[in-house]
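pasting the sequence and the predicted coordinates here, then a few questions.
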Amino acid sequence: MKNKRARWVLIILSLLLVVSMLLPYLAYAAEDEGPQLSSDAAYLYNTGTGEELYGKNEDKQFAIHNLSMLMTTYILIKDIESGKVSVKDKAKISEKSWRAPEPRMFLEVGRKVPVQKLLEGLTIAAGNDAAITTAEYLNGSTEKFVKRMNKEAKNLGMKNTEFHTPNGSNQDMSSAKDLFILAKALTDKYPQYQKYFTESKMKYDTRPGKTVILKNQNNFIYDNPHSTGLKSGWGNHQYHLVASVNKNGMKFIAVTLNASTPSKRSTDIYNLLIYGYNQYQVINIARAGEKYTDFSVYKSTTPGPSTVAYKDNVSVVTRVGVPEEELELDYEGHSYILGGTKAGDNLGTVNIYHDGRLLTKAPVVATESFERVKGFHAALDSIALVFRQIFDFVSNAHH
């Protein structure tokens, strides 16, 4: 009996040992399948490294409702940047715009609204009236503007998108991946406008003496401290989100479509982002002002060598598990300092690579100022500098 019991104990212990050895692989396999989401479609992309990380029905068409305003915003910014319109221009408000359903900017028919406020109305207030007024101002009618929206979508490579309105409806269709393409184009081409998407509120004078304060309709920017935008959507009891984040240099765009409640939409987007965060690490290379190396000094009354330092905090994002020792640092620029250089002047750049891929460029700067010397000493330094440049050329040629 004792031998039989001992044998069963040994078998159980062996099984436990095998399971414990397999747990890391089972966890990895589960993670590799991606997060469990209730939304009908989703897409996750690391914009910092250019990697597609996750997709669920990412090419399937769904009604996107007011997410159509992202394309309206894209076109408005494009026209502003090209000089076709100015933020100081004023657009006349039509009755069609005035009758738009909520959410609205409360534009009043017959008055004029600055383009700047239309931009804020699209990105912050998600105003249906702002979208309609933008369409009518830029192309004369919503019908003509919708044609332009579909043309822009085709040019961007959005293969599963059909716009029918500038502000969104049940007929406006797109996919999670197509909305990512639009979001990436918007943030890549016009990064200076991304700040509008994270503003918590805007003010607008609907008429003299009557100012309204409009809150940002995208709750994601309040709930996530790393949010950089972009837009939430809803309609027919379906909830969507196009989110962009930057967490310590880890940059993602995540899209979820057709969650059944706002809370499920929030849960899905967080699970999606955590899945992304868990695959990457941030390696801190140097702090701003930290020494990079020493440079020789020529044609100056101040003798060398002199310390040169990193201009900014330097960090890179890699896949989890990459050791810092595998990073390659390659310097390009001057390897010496000349008289007349001032503290803070850029001298060159440290390029940081992993597996041949450039991760970041880190400028280095002078840490002190150098007065220019003239006459005989300058002539001697000129000769020395010629030999130094020849040496650097030969060294770089063999590098």
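Yep, it's here. Residues are numbered from 1 along each chain as shown.

when you work out contacts or count neighbours from here on, use the C-alpha atoms and nothing else.
Will do.

how far is whichever helix in the chain runs longest from where the chain is centred?
When the chain is parsed with DSSP state H, its longest helix is helix 2-32. Chain-centre distance of helix 2-32: 44 Å, with Cα atoms, centre = their mean, to the nearest Å.

what about versus this one:
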Amino acid sequence: MRLITALCLALPLLLAPLHASAQAEPAMLPPVPAAPAVAARAHILVDFNSGAVLAENAADERMDPASITKLMTAYAVFSELRKGEMALDDMVTVSERAWRTGGSRMFIEVGTRVRIDQLIRGMIIQSGNDASVALAEHTAGTEAAFAQLMNEYARRLGMRNTNFRNATGLPAEDHYSSARDIALLAAAIIREFPEFYSLYSEREYTYNEITQRNRNKMLWRDPSVDGIKTGMTDAAGYCLVSSAERGDMRLISVLLGTSSDKARADATQALLNWGFRFFESHRVYAAGEPVTTARLWKGEVEELPLGLQQALWVTLPRGRYELIEATMELQTPLVAPVAPDDAVGRLRLTLEGESLADLQLYPLAHVAEGGLLRRALHSVQLWFE
């Protein structure tokens, strides 16, 4: 089987940019200044849609995540709810262990019964350690067993520098994560659980006649910020995960180990403003959208649409979109039968020699073999290809 490589001048969404690139003046493009200096032990700024990393420092170092741990507590609870293992109106009996958990609290009382949806709000908005333990015990029997569940979900998400020992983020030996892993987790919550993600933008919650404000000051400071979680212990310092959406672009910022509440908010604002100011995101293709067509031999049809199994987003410095170059490699001859899971080529995007994307192309339909006469005719024609 041969590979044919060509410039993708026929790609419908890239046609205009590729033609326009001949008129572009690279020298006139605005420069991109270096990312703001961040006084944190580790940080990362990621585009949510493309996964492109815009800025980072020590992003893979294992650090104490403090209450940012509760993002995984929430992810595990959301996942079990979606499986139908629990329901939001299930009642949870508060154990003495949950009630006695120190640190930030929702102020649930031992022996009382509290709905899961209330505990989720207490965990997310009030950062309640007592709520986190109550949810963990209800979900897995014990907090230790729940931590094993957390680690399994972390493994599935590709969090390579993470290990959880509890559901709260209180200091514990061998309890750690990294800025990159936390960004992966935040993106998974936003993508997989939009019905719950909205809770992270709620500014206050009242339980047991006690009203507590969300500790994420970015919710008041920047209207584009809609989450996601703070954390603080003496060992971890002041930590903050934020997500903001402006237009079609969403950024996720993670800072670990800053010196104060103000410092983490100031650094987050600087990173977000820089990212939105100097970069742009584009959806080049939706999942399942035709990218091109290929000649199909010995099938029920002769033209086969090809596309991607996932949406293709690119993030690049502003003003560079028209400079993108696209190439495509297709297997040839392409012979029926074909199925949507059969990779039959690759689409590559580059910008000024740097790779932006390299994805496999797949048939957008299952095509069976054609009739005997068609197969015989195509067999003869293929001799001359």
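Noted; the coordinates are in hand. Since we're looking at a predicted model, the values are computed, not measured.

elements contacting the next helix or strand after the longest helix of the first structure?
Where DSSP states H and E defines the elements, the next helix or strand beyond helix 2-32 of the first structure is strand 41-46. Strand 41-46 of the first structure sits against strand 51-56, helix 176-189, strand 250-259, helix 262-277, with contacts defined as 3 or more Cα pairs under 8 Å, 6 or more residues apart in numbering; DSSP states H and E.

deepest-packed of these, please.
strand 250-259 (a mean of 26; mean count of other Cα atoms under 10 Å).

quick one: that strand aligns where in the second structure?
Counting by TM-score structural alignment, strand 250-259 of the first structure falls onto residues 249-258 of the second structure.

superpose on the first structure and give me the mean offset of that stretch.
Superposed on the first structure, stretch 249-258 of the second structure shows a mean distance to its aligned partners of 0.6 Å (mean Cα distance after the TM-score superposition for the first structure).

need the helices and strands packed on strand 41-46 of the first structure in TSV with distance to Ile132 of the first structure, can you?
Shown next, in TSV, are these (distance: least, Cα to Cα, whole Å):
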stretch	distance to Ile132 of the first structure
strand 51-56	32
helix 176-189	20
strand 250-259	24
helix 262-277	26
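
so for Leu15 of the first structure, which of the ones you listed sits nearest?
Checking those against Leu15 of the first structure by Cα to Cα gives helix 262-277 as the closest, at 30.1 Å.

end-to-end on stretch 320-329 of the second structure?
One end of stretch 320-329 of the second structure to the other measures 24 Å (Cα to Cα, to the nearest Å).

right, I mislabeled it, should have said stretch 205-214 of the second structure
End to end - Cα to Cα - stretch 205-214 of the second structure spans 8 Å.

which residues touch that stretch?
106-108, 121-122, 125-127, 202-204 (Cα atoms under 8 Å, 6 or more residues apart in numbering).

weed out the non-buried ones from those residues.
For the contacts of stretch 205-214 of the second structure, a burial check counting by 16 or more other Cα atoms under 10 Å picks out 106-108, 121-122, 125-127, 202-203.

which of those sits closest to Gly231 of the second structure?
Among these, and counting by Cα to Cα, the member closest to Gly231 of the second structure is Ser127, at 8.7 Å.

nearest residue to the middle of the second structure?
For the second structure, Ala187 is the residue whose C-alpha lies nearest the centre (Cα atoms, centre = their mean; 2.8 Å).

skipping adjacent residues, who's closest to that residue in space?
Sequence neighbours aside, Phe48 is the residue nearest to Ala187 of the second structure in space, at 6.3 Å (criterion: Cα to Cα, 6 or more residues apart in numbering).

returning to that earlier point: out of the contacts of stretch 205-214 of the second structure, which one sits closest to Leu81 of the second structure?
For the contacts of stretch 205-214 of the second structure, the minimum distance to Leu81 of the second structure (Cα to Cα) is 14.7 Å, reached by Arg121.

where's that closest one, which helix or strand?
Going by DSSP H and E, Arg121 of the second structure is part of helix 116-124.

post-alignment, that helix versus the first structure, mean distance?
Averaged out, helix 116-124 of the second structure is 0.9 Å away (mean Cα distance after the TM-score superposition for the first structure).

what helices or strands is that helix leaning on?
helix 70-83, helix 129-140, strand 204-207.

make JSON lines from the ones you listed and add distance to Trp313 of the second structure to it.
Converted to JSON lines, these look like this (distance: least, Cα to Cα, whole Å):
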{"stretch": "helix 70-83", "distance to Trp313 of the second structure": "25"}
{"stretch": "helix 129-140", "distance to Trp313 of the second structure": "35"}
{"stretch": "strand 204-207", "distance to Trp313 of the second structure": "35"}
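
can you tell me which of those is most buried?
It is helix 129-140: most buried of those by mean count of other Cα under 10 Å, with a mean of 26.

just checking, next helix/strand downstream of it?
helix 143-157.

in that following helix, what's buried?
Here helix 143-157 of the second structure shows 143-144, 146-151, 153-154 as buried, counting by 16+ other Cα under 10 Å.

a markdown table for the residues you listed, including distance to Arg221 of the second structure?
A markdown table is the format used below for the buried residues of helix 143-157 of the second structure (distance: Cα to Cα, whole Å):
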| residue | distance to Arg221 of the second structure |
| --- | --- |
| Glu143 | 35 |
| Ala144 | 37 |
| Phe146 | 35 |
| Ala147 | 34 |
| Gln148 | 37 |
| Leu149 | 35 |
| Met150 | 32 |
| Asn151 | 34 |
| Tyr153 | 32 |
| Ala154 | 31 |
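
tell me which of those residues is nearest to Lys70 of the second structure?
Met150 (10.1 Å).

which residues touch that closest one?
Contacts of Met150 of the second structure (Cα under 8 Å, 6+ apart): 72-73, 76, 164.

what lines up with it in the first structure?
Matched across to the first structure, Met150 of the second structure falls on Met149, judged by TM-score structural alignment.

quick one: its match from Thr73 of the first structure, how far?
10 Å.

then Ile285 of the first structure?
Distance of Ile285 of the first structure to Thr73 of the first structure, computed by Cα to Cα: 38 Å.

over to Val255 of the first structure?
From Val255 of the first structure to Thr73 of the first structure the distance is 18 Å (Cα to Cα).

and Asp47 of the second structure, what's its match in the first structure?
Looking across to the first structure (by TM-score structural alignment), Asp47 of the second structure lines up with Asn46.

now that match: closest residue in space, sequence neighbours ignored.
Nearest non-adjacent residue to Asn46 of the first structure (Cα to Cα, 6+ apart): Phe252, at 4.5 Å.

and Thr360 of the first structure, by the same measure?
Among residues not flanking Thr360 of the first structure along the chain, Ile352 sits closest, at 5.5 Å (Cα to Cα, 6+ apart).
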